[in-house]
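Participant: Everything below, folded, please.
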Amino acid sequence: MTFQAFEPIQLGKNLKLKNRIVMPAMARWKCKSDCVPHEGYLKYYKRRAKHNVGLIISEGTHVDNTHSYAIHTGYEGRLTNEKQKKAFEGIVKAVHKYGGKFIPQLWHCGENATNPISVVSSSQRIKQMDRNDMDQVRDAFVNSAVLAKEAGCDGVEIHGANGYLLSNFMSKRNVRNDEYGGTIVNRMRFPLEVVRAVRQAVGEQFPILYRTSQWSVSNYNEIKWDNVEELKIWCDGLKEAGVDIIDVSTHKCYKLEFVGQGKQEESHTLAGWIKKLSGLPVIAVGGVSYTQTVAYNWGSSGKTSIENPERCLKLIEKGECDLLAVGRALIANYDWVDKVQRGDWEKLKPYSRKTLDELF
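Facilitator: Next up is the predicted model:
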């Protein structure tokens, strides 16, 4: 297949990709108790770089080694100390060997952690964040970002989507009665403080990606922005804070958002609106190659039906996005790029929860 998705792209001064295909962050839960990405992870990422994935974003990588508020299961990678940094150095070198780029996704689980902490607590079991907690979380993101830069990573992605900590600040459920809750400007205040602190620590030239979404893991139908005007406030904030690329997580990347808003001739996906409103490069992700959404696979052991990825690939030609992230299909098919570029998409393997049993 001939699409721009398989052509190189230069993003800023320091991020040149051999194509526009991205492997997004997907938790694999295969680390041991030290949370060091082991040799199996290195081979897992290297295999996809060897088969022409342009940019690999690590599984969600925890930033907190102090209070464990960030930790989901304890079997994901962390980037909080020298031993963990050393493991990331090896992964980066392996990916670079095949012309790929590697970026860790920095992750704080908040109320979804094993030791939960929440923006607004609805349970005595869950601690509501105070100012000291917020400072600790901000500093944890900064520490991990600095370690990522020292490890030779090609940037960092801050996970602000899908119902995890920074995403929950953005949620309408955030009814804090201080300057961090209520209005959209207040709700976005702390996520942007994290971005600014990371930007100051890593310098102006180190790429910062930010993952954002409407939906969350606890509410697949959640809406954070009701209209284009609200979304523009968020886009302006991300750009001002120092984000270079926005990673837009949706159920279906080709689905139109805010239909009927704006000028009559304008119809965009969520990624397309964010690209237009921010002027920044965007990654679109959601439903590439498979008919069922993540919600289907999360609650089912059934297989996901394969479909032609052409309409997703064409989003780049249409100006809706700059990069396209392929999630579950790249877990099941390390050679997704090779197969699809040859026009052999029908030979792709289906995905099911069982696919997560091992790294390969």
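
Participant: alpha carbons only for contacts and neighbour counts from here, please
Facilitator: Fine.

Participant: And for Cys35, the neighbour number?
Facilitator: Look at Cys35: counted by other Cα atoms under 10 Å, it has 20 neighbours.

Participant: brain fart, Gly77
Facilitator: Taking other Cα under 10 Å as the criterion, the count of residues near Gly77 is 32.

Participant: Check the gap between it and Arg28 for me.
Facilitator: In this structure, Gly77 and Arg28 are 9 Å apart, going by Cα to Cα, to the nearest Å.

Participant: overlap in contacts of these two?
Facilitator: Glu59 (Cα atoms under 8 Å, 6 or more residues apart in numbering).

Participant: so which strand or helix has Ile103?
Facilitator: Under the assignment given by DSSP states H and E, the secondary-structure element containing Ile103 is strand 101-107.

Participant: swap in Ala329?
Facilitator: Per DSSP H and E, the secondary structure element for Ala329 is helix 328-332.

Participant: just Glu320 next, same as before
Facilitator: Secondary structure assignment for Glu320, by DSSP H and E: no helix or strand.

Participant: Run a quick neighbour tally on it.
Facilitator: Other residues lying near Glu320 total 26 when counted by other Cα under 10 Å.

Participant: so what's it up against?
Facilitator: Applying Cα under 8 Å, 6+ apart to Glu320 gives the contacts His268, Thr269, Ala271, Gly272, Trp273, Lys275.

Participant: what does Ala140 give?
Facilitator: Ala140 makes contacts with Val63, Asp64, Thr80, as judged by Cα under 8 Å, 6+ apart.

Participant: The last one touches Leu147, doesn't it?
Facilitator: By that I understand Thr80. Yes. Counting by Cα atoms under 8 Å, Thr80 touches Leu147, with 7.3 Å between them.

Participant: does the spatially most central residue of the chain count as helix, strand or coil?
Facilitator: Centroid check for the chain by Cα atoms, centre = their mean gives Arg211 as the closest residue, at 4.4 Å. Here Arg211 takes the strand state, with states given by DSSP: H, G, I helix; E, B strand; the rest coil.

Participant: nearest spatial neighbour of it, skipping sequence neighbours?
Facilitator: Using Cα to Cα, 6 or more residues apart in numbering and skipping residues adjacent in sequence, the residue nearest Arg211 is Asp247, 4.4 Å away.

Participant: now the other sequence, so there's something to compare against:
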Amino acid sequence: MTQLSDPIQFAHGVAWRNRLALAPLTNKQSNPDGSLSDMEIDWLLARARHGFGMVMTAAAYVAQAGKAWDGQLGVSDDAQLPGLERLASGLRLAGAASLVQLQHGGSKGSTAISGEPLVAPYEDTETGARALTVDEIHGLVDDFASAAARAERAGFDGVQLHGAHGYLLCQFLDGRNVRDDGYGGSLEGKARVIRDTIDAVRAATSPQFHVGLRLSTERFGLTTDEMVQLSADLMREGQLDHLDLSLWDVTKLPEGAHASAAPLVTHFVDLPRGDTRLGIAGKVVDGPSARAALATGADFVDIGRAAIADQFIAERILADGDYAGPTFPVTRQSLRDNTVGEPFVEYFATGWPQLVAD
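Facilitator: Prediction:
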């Protein structure tokens, strides 16, 4: 049986030293120009030094128009390279594989923050986003490819394309995307931009550069049946090194399913994978839940909020599979003691007040 401590090999790029990955976590610690701050670098390096096999950045915008919140990391401009280089070098020295998550906010962006109008695959009257033209879609693909090349120049081992949580790539998969120009309608049309982006990133980077994709499996206008089919197709096609499923809870049932139904994850873990590795995320908070997640048949597991509260969680789980994890709610001071910068403390405390005591 595969163990959390086992290394994991990929078709492209470096092996990860174990099966524990730091989830890409919004932390609002970047500078206003999208460059990495010292506190954001410190937060990520602490998790690398304490055992994670792979450490990923928060969602990093690939174009100014895709910026979605204050304090968001950017990988859209060469001026952001110095901080990215520092982080990549530090992660390598700490022994962790390093990925940048590439994202465009689409209709979930912020005109007030980016200074640019909102765009989406389709006109969205709720947000005021206008529909992208085909030429603009091609430009979007180029933005992702340029950002990936920039990440490689900075020294990162790879990138993960953010196709989840209702951001732009995910919006293309939404049932409201009924474009009739090849970028909507059928599942093949809705997923075309993702395949185009994967191909463009591969062409813009070296043969050993790691390329992954994060997908949501339901909600956000998606259907689980289509996401199962897309996952199967992408893994069979073999262009991805990993597919990372954001499940919200790795034990949950599909939305609206009968209580006797099989867990959502079972729809994905039995799919043929070829050389693509499968990761899962959702309420992995301690040793038992990490071991149970891996035992579903996944290749690696992501840890999110528990890694915010406990910078030592990876090494503690690897040393003790029964490690209970941090106890919530935590205090603001305990977050600071775990190398969480003040903007991240404030974001975590106000966004999830049930998890922070003061």
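
Participant: Select only the buried ones of the contacts of Ala140 of the first structure in PyMOL?
Facilitator: A single PyMOL command suffices to select whichever of these are buried according to 16 or more other Cα atoms under 10 Å:
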select buried, resi 63+64+80
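
Participant: average offset between the longest helix along the first structure and the second structure?
Facilitator: Selection of the longest helix in the first structure by residue count, based on DSSP state H, yields helix 131-150. By mean Cα distance after the TM-score superposition for the first structure, the fitted helix 131-150 of the first structure averages 0.9 Å away from its aligned residues in the second structure.

Participant: In the second structure, which residues correspond to the following helix or strand past that helix?
Facilitator: Reading on from helix 131-150 of the first structure to the C-terminus, the next helix or strand found by DSSP H and E is strand 156-159. In the comparison with the second structure, strand 156-159 of the first structure aligns to the range 159-162 (TM-score structural alignment).

Participant: Quick one: the contacts of Glu320 of the first structure as a markdown table, columns for neighbour count and secondary structure too.
Facilitator: Output for those, formatted as a markdown table (neighbours: other Cα atoms under 10 Å; DSSP: H, G, I helix; E, B strand; the rest coil):
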| residue | neighbour count | secondary structure |
| --- | --- | --- |
| His268 | 21 | strand |
| Thr269 | 22 | strand |
| Ala271 | 31 | helix |
| Gly272 | 27 | helix |
| Trp273 | 23 | helix |
| Lys275 | 23 | helix |
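
Participant: Would you format those as CSV with distance to Ser171 of the first structure included?
Facilitator: Supplementary listing: the contacts of Glu320 of the first structure in CSV, determined by distance: Cα to Cα, whole Å:
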residue, distance to Ser171 of the first structure
His268, 22
Thr269, 20
Ala271, 19
Gly272, 21
Trp273, 19
Lys275, 21
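
Participant: Return the member of these nearest to Ala197 of the first structure.
Facilitator: Of all the contacts of Glu320 of the first structure, the one sitting nearest Ala197 of the first structure is Lys275; the distance, using Cα to Cα, is 23.7 Å.

Participant: Helices of the first structure, start to end?
Facilitator: For the first structure, applying DSSP H gives helices covering 39-50, 82-97, 131-150, 165-170, 184-187, 189-202, 228-241, 270-278, 294-298, 310-317, 328-332, 336-342.

Participant: Helix 131-150 and the second one, what's the angle between them?
Facilitator: Angle of helix 82-97 of the first structure versus helix 131-150, following axes from the mean of the first three to the mean of the last three Cα atoms, to 10 degrees, is 40 degrees.

Participant: For helix 82-97 of the first structure, buried residues please.
Facilitator: Neighbour-count burial for helix 82-97 of the first structure, with 16+ other Cα under 10 Å as criterion, is recorded at 84-96.

Participant: Output the residue interval of the second structure matched by it.
Facilitator: Alignment of helix 82-97 of the first structure against the second structure: residues 78-93, by TM-score structural alignment.

Participant: contact partners of that stretch?
Facilitator: Under the criterion Cα under 8 Å, 6+ apart, external residues in contact with stretch 78-93 of the second structure comprise 33-37, 41, 45, 48-49, 55, 74-75, 97-98, 150-151, 154-156.

Participant: Would you list the buried entries among those residues?
Facilitator: Neighbour-count burial (16+ other Cα under 10 Å) applied to these gives 34-37, 41, 45, 48-49, 55, 74-75, 97-98, 150-151, 154-156.

Participant: Off-centre distance for stretch 346-354 of the first structure?
Facilitator: Here stretch 346-354 of the first structure is found 22 Å from its chain centre; the criterion is Cα atoms, centre = their mean, to the nearest Å.

Participant: What are the buried residues along that stretch?
Facilitator: Going by neighbour count (16+ other Cα under 10 Å), the buried part of stretch 346-354 of the first structure is Leu348, Lys349, Pro350, Tyr351, Ser352.

Participant: Return the closest of the residues you listed with respect to Ala70 of the first structure.
Facilitator: Distance to Ala70 of the first structure across these (Cα to Cα) is lowest for Ser352, with 27.0 Å.

Participant: how much space between the closest one and Val53 of the first structure?
Facilitator: With distances taken as Cα to Cα, Ser352 of the first structure is found 21 Å from Val53 of the first structure.

Participant: same check, this time on Pro281 of the first structure
Facilitator: Pro281 of the first structure is 18 Å from Val53 of the first structure, where distance means Cα to Cα.
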